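Trainee: need a structure here:
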Amino acid sequence: MVYFPINQNQSSRQSVNFLSPIRQWLNNLEIRNESVAHLICRLIPVQCPFEREIYLLGRKIGYIPPLCQINPLYQEVVGLRFRALCYLADECGQDVRCYC
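Mentor: Alright, predicted model coming up:
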């Protein structure tokens, strides 16, 4: 068997380059439609949905930390939700407390 060493820096650079177009697309996405802004705010949760406390017979036996920040596109997705909220509040004059 032949093993090829993988350079960690090279593999991490490739993943960053691979996600760069998606990051740019998410960052440049403009919210211009009220229904699209509402859809984005409904689809992207306020908090990480994976964070949990595990109880057994009324006693806490475990904790699952929020894992969303491991997502390489986390900042871009949160930014998109923020822009949608700002569009609804500033441009449309709507109350966005239901999404907070």
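Trainee: only C-alpha atoms for contact and neighbour calcs from this point on.
Mentor: Fine.
Trainee: any idea whether residue 60 is helix, strand or coil?
Mentor: strand (DSSP: H, G, I helix; E, B strand; the rest coil).
Trainee: What helices and strands are in contact with the helix ranked longest in the chain?
Mentor: Taking DSSP state H as the criterion, the chain has its longest helix at helix 8-28. Identification of packing neighbours for helix 8-28 by 3 or more CA pairs under 8 Å, 6 or more residues apart in numbering; DSSP states H and E yields helix 74-86.
Trainee: tell me the angle of the helix it packs on relative to helix 8-28?
Mentor: 10 degrees (axes from the mean of the first three to the mean of the last three CA atoms, to 10 degrees).
Trainee: Okay, buried residues for helix 74-86 please.
Mentor: Within helix 74-86, the residues that count as buried by 16 or more other CA atoms under 10 Å are 76-77, 80-86.
Trainee: Please give the structure of this sequence too, so both can be compared:
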Amino acid sequence: MMNVASYTVISSELAHPEIESKNATIPKNAPKKKFDLLRPLRHWIDNLKVKDPQLARHLCYLIPAQCPFERDVKVLGRTLFHIPPMCKINPLYEELMMLRFRALCYLADECGEDISAYC
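Mentor: Modelled structure (predicted):
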């Protein structure tokens, strides 16, 4: 018969210092939570269900498929300033793109519409 005690491993030998236990405290180098003023709006957009074809069409029309407005403003051949793409400025860009994608999927899958006009 085998001795089980010789094969058991003490859990503290395998414990990783970053893994929390019931008595552990938060490490000093852990990222601190930032206050996100737009969190309720992000949450609302993420949880918005697209169940109406007219709403889905409006969303696809209102939310552009690409980053708009990247321009170089030139006068007499000289660049005065550069306007960056709006997606880099808009803090809700990813949520809006996912909402547009859900609307397109609804139109294609549920309504059977050709969505090539929206792309």
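Trainee: Quick TM-score on the pair, please.
Mentor: Once superposed, chain against chain, the TM-score is 0.74 (TM-score structural alignment, normalised by the length of the first structure); 88 aligned residues with a CA RMSD of 2.2 Å.
Trainee: The helix or strand following the longest helix of the first structure against the second structure, how far on average?
Mentor: Downstream of helix 8-28 of the first structure, the first helix or strand assigned by DSSP states H and E is helix 34-43. Helix 34-43 of the first structure, aligned to the second structure and superposed, deviates on average by 0.3 Å (mean CA distance after the TM-score superposition for the first structure).
Trainee: So what does residue 100 of the second structure match up with in the first structure?
Mentor: Matched by TM-score structural alignment, residue 100 of the second structure corresponds to residue 81 in the first structure.
Trainee: residues contacting that match?
Mentor: 40-41, 44 (CA atoms under 8 Å, 6 or more residues apart in numbering).
Trainee: ok, 6 Å please
Mentor: By CA atoms under 6 Å, 6 or more residues apart in numbering, the residues touching residue 81 of the first structure are residue 41.
Trainee: Run a quick neighbour tally on residue 37 of the first structure.
Mentor: 22 (other CA atoms under 10 Å).
Trainee: Leaving out sequence neighbours, find the closest residue to it.
Mentor: The shortest distance from residue 37 of the first structure to any non-neighbouring residue, by CA to CA, 6 or more residues apart in numbering, is to residue 84 (4.8 Å).
Trainee: what's the distance between the one you found and residue 90 of the first structure?
Mentor: Here residue 84 of the first structure is placed at a distance of 10 Å from residue 90 of the first structure (CA to CA, to the nearest Å).
Trainee: Surely the residue nearest to residue 37 of the first structure touches residue 38?
Mentor: No - counting by CA atoms under 6 Å, residue 38 is not a contact partner of residue 84 of the first structure; they are 7.4 Å apart.
Trainee: Centre-most residue in the second structure?
Mentor: residue 94 (5.0 Å; CA atoms, centre = their mean).
Trainee: Spatially, what comes nearest to the counterpart of residue 42 of the second structure in the first structure if we skip its sequence neighbours?
Mentor: With TM-score structural alignment as the criterion, residue 42 of the second structure lines up with residue 23 in the first structure. Distances taken as CA to CA, 6+ apart place residue 76 nearest to residue 23 of the first structure, at 6.4 Å, with adjacent residues excluded.
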